[in-house]
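>>> What would the 3D arrangement of this be:
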Amino acid sequence: MKARVTVMPKAGVLDPEGKAIGRALAGLGFQGVDEVRAGKVFELDLAETDPAKARAVAEEMARKLLANTVIESFRVEVG
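Have a look, this model is predicted:
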């Protein structure tokens, strides 16, 4: 079963990569971009066939390794 874990900086946490991307977009002439937040996406191919169990496994992976839960939040999609 496929699982996607999206990891993003929590609100209020400084995001220097997002700021740099925002400045670069402005430098390229893109207007109207108020804020850029940079994150990570992990696509997992799990052996688990039960969607609820696959979600639980992916969430555990995110908590233990994929996200720094002090400064990052994560979202899991299974399908």
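>>> alpha carbons only for contacts and neighbour counts from here, please
OK.
>>> looking at this, residue 75 is in a strand?
Yes: using DSSP: H, G, I helix; E, B strand; the rest coil, the assignment for residue 75 is a strand.
>>> to compare against the first, here's another:
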Amino acid sequence: MHARIFVTLKNGVLDPQGQAIEGSLSSLGFEGVDAVRQGKIFDVKLEETDHEAAKEKLAQMCEKLLANTVIENYSIEIVD
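As a prediction, this is how the structure comes out:
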């Protein structure tokens, strides 16, 4: 089974990298970009065949390592 985990900063958390990207886009002539927030994507391949068990295992991975839940949110998508 293949899963994708999206980790993003929570609303209200400063995102200097996103702000730098936003400024660079403007400098390159891409007008109309109001805000950019950066994040991380993890592609994980599991031997698990049960979708609910896989989501539970992936959530535990996020809580323990992949996301800093104080300042980040995460979402899990089972791809196949």
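>>> tell me the secondary structure for the residue lying farthest from the centre of the first structure?
Relative to the mean C-alpha coordinate of the first structure, counting by CA atoms, centre = their mean, the farthest residue is residue 29 (26.6 Å). Assigned with three-state DSSP, residue 29 of the first structure falls in the coil class.
>>> Would you mind measuring from it to residue 35 of the first structure?
Using CA to CA, to the nearest Å, we find residue 29 of the first structure at a distance of 15 Å from residue 35 of the first structure.
>>> I'd like to know how many residues surround residue 77 of the second structure.
When neighbours are counted by other CA atoms under 10 Å, residue 77 of the second structure registers 13.
>>> could you list every residue that touches the nearest residue to it once chain neighbours are set aside?
Excluding the flanking residues, the one nearest residue 77 of the second structure by CA to CA, 6 or more residues apart in numbering is residue 4, at 5.2 Å. Neighbouring residues of residue 4 of the second structure by CA atoms under 8 Å, 6 or more residues apart in numbering: 41-44, 76-79.
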